[in-house]
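predicted model and sequence follow; I will ask about them next.
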Amino acid sequence: MRPSVLKYVRVRDYLRSLVTHELDVGDAIPSERLLCERFGVSRMTVRQAVDALVVEGLLEREQGRGTFVAPAKLDLEVRLSSFGEEMARRGMVASSRVIAAEVVPATPDVADALDLLPGESVHHLHRVRYADGEPMAIEQSWVPQLLVPGLFDDGPPASIYGELRAVGLEPDWGEDTVAASEVDAQGAAMLGLRAGAAVLRLARRTFAGQTACVYSRSSYRADRYVLWVPLRAPRRPLTPRRSAGDGAVPDGPVERGVDVTT
C-alpha cells in the first residue's frame, strides 16, 4: 500500500472509530487543522477521508457550519408490517401527516397492479410518514373500494394493514421493486431535503392469498435508510415475473424484496 493511501486510511479509520464509540449524533468532528497536525498529513488527505465517511452516511456536511455525525440509518428489510409496528420495533414513535384521503378512479397503472379495470373506484391515501417527529418517507397507497368500503368512514386509518385484517383480509405476501432516484422540489419540501437529494423509490403489491389488496409507492430518504436484503437459496426455481405495471398476477410469495411499511 502506498504511503499516501496508508495515511488516508489511518485518518478515515480514526474518524470511523470516533463516530462509532465516542461522539453522538450531531457532534462535530475535529477540525481539518487538528487532524492534519495529529496525523502529519495534508488537508487534501483529510478531506478524502472525510468524503469517504460522508458517502458511507456516517458523517454529514452542513454548508458554512462544518461536518457532523449523521443520524444512524435504518435498515429496510423483508417484512410485511405497518409503519407504526416497524417504528415501534425500533423503539421510535410513528406519526403521519395526511396529504389526501379520497376515493378516486383507478388509473391504468394502479388498476393493473390491483387486478382491476381502469376507472374502478379505489381508496387513495397520500401521507408523509414520521419517526420521532422526523419525516422519513412519502407514501401513496391504493386499496380497491370493494374490499374495504368504509376505509375512510372514521377518517384516514392509522394502518391500512390493520383495516384489512379487520375485514378478514390478512396481508401475507407481497412483491417489491426498488429504484434509486432524486426527489423533486415538492417531495424535498415534505421530507426536509434539498431538491435533487437521493431517495429510494419503492413500489409494492400486497396480497391476501391471491387477492391484490394494496398497491403502494413510497419515497424513502436515502440519508436515513440503507437497503438490507437477506439471501437464501430458492426452494424451487423462480420464474421471471413481469413488473407490477403490466398486469402480471403472481402465483405466490416472491422470495425477494425489502420492507415498505403500510
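On my side now, so go ahead. These numbers come from a predicted model, not from an experiment.

from now on I want contacts and neighbour counts done on CA atoms only, so please keep to that.
Will do.

and the closest residue to Q145 other than its chain neighbours, which of the three is it?
Of all residues not flanking Q145 in the chain, V122 sits nearest, at 4.7 Å (C-alpha to C-alpha, 6 or more residues apart in numbering). Recorded secondary structure, V122: strand (DSSP: H, G, I helix; E, B strand; the rest coil).

just give me the neighbour total for V122.
For V122, the neighbour count with other C-alpha atoms under 10 Å is 26.

my read: it touches S141, true?
No - in this structure V122 lies outside contact range of S141 using C-alpha atoms under 8 Å: 9.6 Å.

name the SS class of E85, please.
Applying three-state DSSP: E85 is helix.

how many neighbours does it have?
17.

distance between the ends of stretch 37-44?
13 Å (C-alpha to C-alpha, to the nearest Å).

how about the secondary structure of I138?
strand.

please identify which helix or strand holds D109.
helix 108-113 (DSSP states H and E).

G91 now?
G91 belongs to no helix or strand when assigned by DSSP H and E.

let's bring in a second one:
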Amino acid sequence: MNVMSASAQLPPSDRVINGPTPKHAQLREILRRTVERELPPGSPIPSERDLAETYQVSRLTVRSAIGKLVEEGLLSRVRGKGTFTAARRMELQLYLMSFTEDMRRRGMTPTTEVVKTATEVPPAPSAHALGLTAGTPAHHLVRLRRADGVPLAVERGWYHAGRMPGLLDLDLTRSLYVQLAQSYDLRPDHAWQTVWAESADRETARLLGMRAGSPLLVFRRVSSVNGEPIEDMTSWYRGDHYQVTMQLDRNTPDSGQHPHYGGTR
C-alpha cells in the first residue's frame, strides 16, 4: 500500500468522501480491498497517521476502520510493532498428533513455555474423566505453545498421576507424547474431543498476546491408552490463526463409525 500525500492522488474508488456512508465504513472497505488484492499475509500496513493523511480523515476514523478489520480477522495488531495483514488460518487437523510434530510438518519451529505445574486434586469433571475417586490428586500442567515465536495455544491439562509418576520432573518444554512413550511406554490410541468457541478471558488473552474478549477455538480432549484414560486436556487456540475443516459422511447412527479426534501436545 503506497502512502500518498493527499487523497486527490487516489483513484475515485479509493477516496473517502462526504456522503450517507460513514467515513470509517468507506475507509474500511478501501482497506479491505487493498489487503485482499495487494498485500500478502504478514505484511505491515501504514500507520494511523499516514493513513489519516493519505485519505484526509481523522485518526479516530482510521482507528475505527482498522478495529473492525481486526475484529473480522483480516488484520492483526502486534504490540509494539504495528498492524499487519493476518496470516492465513491454519487447518487444525482432528487426529492424534503432537503440537511439535504438527508444526514441524508445516515447516514451522515449535516452542513451549511451561506456565504452571502442580500435583493437586482436580475438579470433579476431570477426576471423573480420568477415572479417579474424589480427593485423589492428579498432575496439573499448563503450557503456552508457540510456532515461529507466535503464541498459538494455551493448554491446561490433568494427567493420571498413578499411571505416570514423576511426570512433572520431565522436560515439559518438549513433546509430551514423545516423553510419555519414552518414560512410561504410554502411547495414546483413542480420544474423545469436544469443540466449542468462546471469548478469551484476561489470563488467556495475556498469554496469547490478544485482547480480552478475542475469539478462541476451544478443544477438550480425554485421551486413553488401551481403554484407560490418562489425560484430560483443554486447549485454547487463537481464532484468528486457526480454522477447522471436517469431512462429513452420511452414516447411520449405529454404524459404529466415529471421527478420529486429535489436538496438540
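Sure thing, it's come through. Keep in mind it's a predicted model, so treat the numbers as computed, not measured.

on that earlier part again, same for the helix holding D109 of the first structure, what does it pack against?
If contacts are counted by 3 or more C-alpha pairs under 8 Å, 6 or more residues apart in numbering; DSSP states H and E, helix 108-113 of the first structure sits against strand 211-221.

could you tell me where the strand it packs on falls in the second structure?
Aligning strand 211-221 of the first structure against the second structure (TM-score structural alignment) gives residues 228-238.

also stretch 142-153 of the first structure?
Using TM-score structural alignment, stretch 142-153 of the first structure pairs with 158-169 in the second structure.

pretty sure G187 of the first structure is touching E139, no?
No - judged on C-alpha under 8 Å, G187 of the first structure makes no contact with E139 at a distance of 10.6 Å.

neighbour-wise, which of those two wins?
More crowded of G187 of the first structure and E139, by other C-alpha under 10 Å: E139, with 24 against 20.

list the residues that contact that one.
126-129, 216-219 (C-alpha atoms under 8 Å, 6 or more residues apart in numbering).

nearest to P171 of the first structure, of those residues?
Distances from P171 of the first structure to those, taken as C-alpha to C-alpha, are shortest for S216 (13.4 Å).

got the contact list for the match of strand 211-221 of the first structure?
Here stretch 228-238 of the second structure has contacts from 126, 129-131, 152-160, 163, 204, 208, 215-224, 264, using C-alpha under 8 Å, 6+ apart.

show me the strands in the stretch 51-200 of the first structure, by range?
Using DSSP state E, counting those that start in this stretch, the strands of the stretch 51-200 of the first structure run over 59-62, 66-69, 74-76, 94-105, 121-131, 134-144, 173-182, 198-208.

give the contact list for Q48 of the first structure.
Y8.

can you pull the buried residues of the strand or helix carrying it?
Using DSSP H and E, Q48 of the first structure falls within helix 43-56. Neighbour-count burial for helix 43-56 of the first structure flags 45-47, 49-51, 53-54 (criterion: 16 or more other C-alpha atoms under 10 Å).

and what of stretch 108-123 of the first structure?
Buried, per 16+ other C-alpha under 10 Å, within stretch 108-123 of the first structure: 108-116, 120-123.

pull up the aligned stretch in the second structure for it.
Taking TM-score structural alignment, stretch 108-123 of the first structure hits residues 124-139 over in the second structure.

now do the same end-to-end measure for the matching stretch.
End-to-end distance (C-alpha to C-alpha), stretch 124-139 of the second structure: 14 Å.

any idea how far the spatially closest residue to N226 of the second structure that is not a sequence neighbour lies from R250 of the second structure?
Excluding the flanking residues, the one nearest N226 of the second structure by C-alpha to C-alpha, 6+ apart is D189, at 7.0 Å. Distance of D189 of the second structure to R250 of the second structure, given as C-alpha to C-alpha: 25 Å.

need the contact list for the counterpart of D102 of the second structure in the first structure.
Aligned against the first structure by TM-score structural alignment, D102 of the second structure finds its counterpart in E86. Residues counted as contacts of E86 of the first structure (C-alpha under 8 Å, 6+ apart) are T261.

same question for S121 of the first structure.
So S121 of the first structure contacts 103-106, 144-146 (C-alpha under 8 Å, 6+ apart).

now, of these, which are buried?
For these, buried by 16+ other C-alpha under 10 Å: 103, 105-106, 144-145.
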